[in-house]
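1. Turn this into a structure:
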Amino acid sequence: MRMSAMTAHPTTEHLTLTHDGLGPGVAVLTIDRPAKRNALTAGMWRDLPAVLAGPAADPAVRVLVVTGAGSSFCAGADIADLLGGPDAEDPMAALRRDNLAAQAALREFPKPTIAMVRGHCIGGGVELATCCDLRFADDTGVFGVTPAKVGIVYTPESTKALVDLVGPALTRYLLFSGELVDAATALRTGLVDRLLPPEELEPEVRRFAGVLTARSALTQRSTKEVVAAVLAGGDGRPEAARWYRETIAAGELAEGVAAFGERRPPAFPWRG
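-> All right, here's what the predicted structure looks like:
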């Protein structure tokens, strides 16, 4: 694993974290099991929160991009692990616990996150993509949520994340049928935010990640917290008020206004 001048963070088998592939301040988490279309084993779900903890705490990391090695994003959970738990009455208990913890770690990552999707994005792959703030895909993308094919009860947490993103009708369509949809349908229904030709996907993610690193990290953090509060049923007012006080105290707003008046790029002081 190559490293730039950023702090080195732990990685694990099949989950690779790099810091120099998509520009300064951009960490890239690669699901690296291409022979299995990057299907996630029980161990990968279990390890993901620890892998994310390093860049979450590192002030040099401003943006996280999540992608898959090779031609697929992630084909979901490895089906070989579905019945591997020790409890005969609930053999998926440990896997479900680790899956939800991994999703929470990605959803609560304190900086902007982008899923860069090629090829298969199925089941657990959709779970990971929906936990990211934004989803950029190329037109090889194929999306599906397939518990109905194997008799799994989809968790309320994952169901809510899908409803929040695409609405109840498409959630029912995907979960009832397990059918796959193409990238154009994913764009039309809001499952992805940007759709690009294959040769343009990585350059556009690189460009957009660079835009994000030039903007106010405080504004981005406050936006994540306010949006999360609204999705949880609140109105976001307490979170917004707290962050407004912080932007004054940190000099973030003063620097932004000064830079605008002087027609120069801002040097925002807040680092979290």
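2. Every contact and neighbour count from this point should use C-alpha atoms.
-> Noted.
3. name the helices or strands packed onto the helix or strand containing residue 228?
-> Following DSSP states H and E, one finds residue 228 within helix 217-231. For helix 217-231, the packing partners by 3 or more CA pairs under 8 Å, 6 or more residues apart in numbering; DSSP states H and E come out as helix 237-249.
4. quick one: the helix it packs on to helix 217-231, angle?
-> In this structure, helix 237-249 runs at an angle of 170 degrees to helix 217-231, with axes from the mean of the first three to the mean of the last three CA atoms, to 10 degrees as the basis.
5. need the next SSE after helix 237-249, C-terminal direction.
-> Following the chain from helix 237-249 toward its C-terminal end, the next helix or strand by DSSP H and E is helix 252-261.
6. how close does the nearest residue to residue 148 once chain neighbours are set aside get to residue 161?
-> Setting aside the residues directly before and after it, residue 148 is nearest to residue 178 in space (CA to CA, 6 or more residues apart in numbering), at 5.8 Å. Distance of residue 178 to residue 161, computed by CA to CA, to the nearest Å: 17 Å.
7. what does residue 233 give?
-> If you go by CA to CA, the gap between residue 233 and residue 161 works out to 13 Å.
8. So between those two, which is more surrounded?
-> When residue 233 and residue 161 are compared for neighbours, residue 161 comes out ahead with 17 against 8, by other CA atoms under 10 Å.
9. shouldn't that one be in contact with residue 133?
-> No. If you go by CA atoms under 8 Å, residue 161 and residue 133 don't touch, sitting 11.4 Å apart.
10. rewinding a little: just the angle between the helix holding residue 228 and helix 252-261, please?
-> 120 degrees.
11. For helix 217-231, what is the distance to the chain centroid?
-> Here helix 217-231 shows a centroid-to-chain-centroid distance of 15 Å under the convention CA atoms, centre = their mean, to the nearest Å.
12. quick one: secondary structure of residue 99?
-> In terms of secondary structure, residue 99 is helix; the call rests on DSSP: H, G, I helix; E, B strand; the rest coil.
13. For the comparison step, fold the sequence that follows:
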Amino acid sequence: MQYSTTSIDAGALRCVTAALDGGILTVTLNRPELGNAIDAAMSREMTALLSAVAADDAVRVVVLRGAGGSFCTGLDAPDFFDPDGRDTAELRALRDAADEWRVRALRRLPQPVVAMVQGACRGGALSILESCDIVHTAEDARFSAVGPLEGALPYGATAKSASEVMTPRAAGYFLLTGEEFDGAEAERNGLATRSLPAAELEAATYALAGELAAKDPIALRFTKETLRHVGAMSWDGVLSFTAAKFAELKTLQAGQPSTRAAAVESFLAGKSKPGLGG
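-> Purely as a prediction, here's the structure:
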């Protein structure tokens, strides 16, 4: 069923499609003639769509995929970079918009996001994967950072994403050489969660999405929040934070207003730091 809310009509989207079935929202990057490369229009549509999804309890899990034979071939260069090397305010604003949905809005979705990668996944598309919670890839998918091959450096979001999820040696090697690697290697180096034969990819991805959609959505949301925050905390901070979140979770699950939400928000804002001495 085509996805629609009061704030967005998926039928009006051109670079993205969205369909909801049984709590599973399939979001498809839809520029197959260009390998689903990200342009300014796709960035606008993805930002609007993700904003609507974040507030929609009917969406229990998101599957992100590409139309045609590729997942995404990165940024569509003519939209984001001047051929003469000039860096105008307009171009910077367009790149900021591409970053907004790839590294902020997608990462902050309360629902679990499962990427399903087939074909090419290049350059700026690596940041999409890092923002997803789970990445399923075909064994024969093709990944690359591309920057060094084009006499450039990997765009900042790409370098950051690779360093966050890939092993340090793998990130260094593949970003420095621009060498292409397959889905099996993506699983080994941490970029992908699981690599599968291409014929099994879709069934396995939607089976997993179905399992996630059947779980308690509040518990899943809190788990995502916990994973997002604990990496920068001390052990004492982690224990204090998770204890507060657990109490809030139980209150929400009981259908009662949370008395701990304000305390947790204060903790994250740095106004209250119980147990941060470790």
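14. can you give me the helices for the stretch 1-150 of structure 1?
-> If you assign secondary structure with DSSP state H, counting those that start in this stretch, the helices in the stretch 1-150 of structure 1 sit at 42-57, 93-107, 124-131.
15. ranking the ones you listed by burial, who's on top?
-> Comparing the helices of the stretch 1-150 of structure 1 by mean neighbour count (mean count of other CA atoms under 10 Å), helix 124-131 ranks first with a mean of 25.
16. Check how far that helix sits from its aligned residues in structure 2, on average.
-> Once fitted to structure 2, helix 124-131 of structure 1 is off its aligned match by 1.4 Å on average (mean CA distance after the TM-score superposition for structure 1).
17. Skipping its backbone neighbours, what lies nearest residue 48 of structure 2 in space?
-> Setting aside the residues directly before and after it, residue 48 of structure 2 is nearest to residue 8 in space (CA to CA, 6+ apart), at 7.3 Å.
18. mind checking how far the one you found is from residue 111 of structure 2?
-> Between residue 8 of structure 2 and residue 111 of structure 2 the distance is 18 Å, computed by CA to CA.
19. Compare the two (neighbour count), which wins?
-> For the pair residue 8 of structure 2 and residue 111, the greater number of neighbours falls to residue 111 (27 against 17), based on other CA under 10 Å.
20. counterpart of residue 37 of structure 2 in structure 1?
-> The criterion is TM-score structural alignment: under it, residue 37 of structure 2 has residue 39 as its aligned partner in structure 1.
21. and that match, how many neighbours?
-> As a burial measure, residue 39 of structure 1 scores 28 neighbours (other CA under 10 Å).
22. looking at it, it is touching residue 74, isn't it?
-> Yes. With the criterion set as CA under 8 Å, residue 39 of structure 1 and residue 74 qualify as a contacting pair; they are 5.5 Å apart.
23. Quick check: residue 147 of structure 2 touching residue 155?
-> Yes. The pair formed by residue 147 of structure 2 and residue 155 meets the contact definition of CA under 8 Å, at 7.5 Å.
24. Report the inter-axis angle for the helix holding residue 228 of structure 1 versus helix 93-107.
-> Taking the same axes, to 10 degrees, one finds helix 217-231 of structure 1 and helix 93-107 inclined to each other by 130 degrees.
25. To what extent does helix 217-231 of structure 1 diverge from structure 2 after superposition?
-> By mean CA distance after the TM-score superposition for structure 1, the fitted helix 217-231 of structure 1 averages 1.5 Å away from its aligned residues in structure 2.
26. name the element residue 202 of structure 1 belongs to?
-> helix 198-214.
27. how much does that helix deviate in direction from helix 217-231?
-> Between the axis of helix 198-214 of structure 1 and that of helix 217-231 there is an angle of 110 degrees, by the same axes, to 10 degrees.
28. buried ones in helix 198-214 of structure 1?
-> Within helix 198-214 of structure 1, the residues that qualify as buried by neighbour count (16 or more other CA atoms under 10 Å) are 198, 201-202, 205-206, 209-210, 212-213.
29. With distance to residue 34 of structure 1 as added columns, please give these in a markdown table.
-> Below are the buried residues of helix 198-214 of structure 1 laid out as a markdown table (distance: CA to CA, whole Å):
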| residue | distance to residue 34 of structure 1 |
| --- | --- |
| 198 | 18 |
| 201 | 19 |
| 202 | 18 |
| 205 | 21 |
| 206 | 22 |
| 209 | 25 |
| 210 | 27 |
| 212 | 29 |
| 213 | 30 |
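30. Would you confirm that the residue nearest to residue 48 of structure 2 contacts residue 46?
-> No. With contact defined as CA under 8 Å, residue 8 of structure 2 does not reach residue 46; the gap is 10.9 Å.
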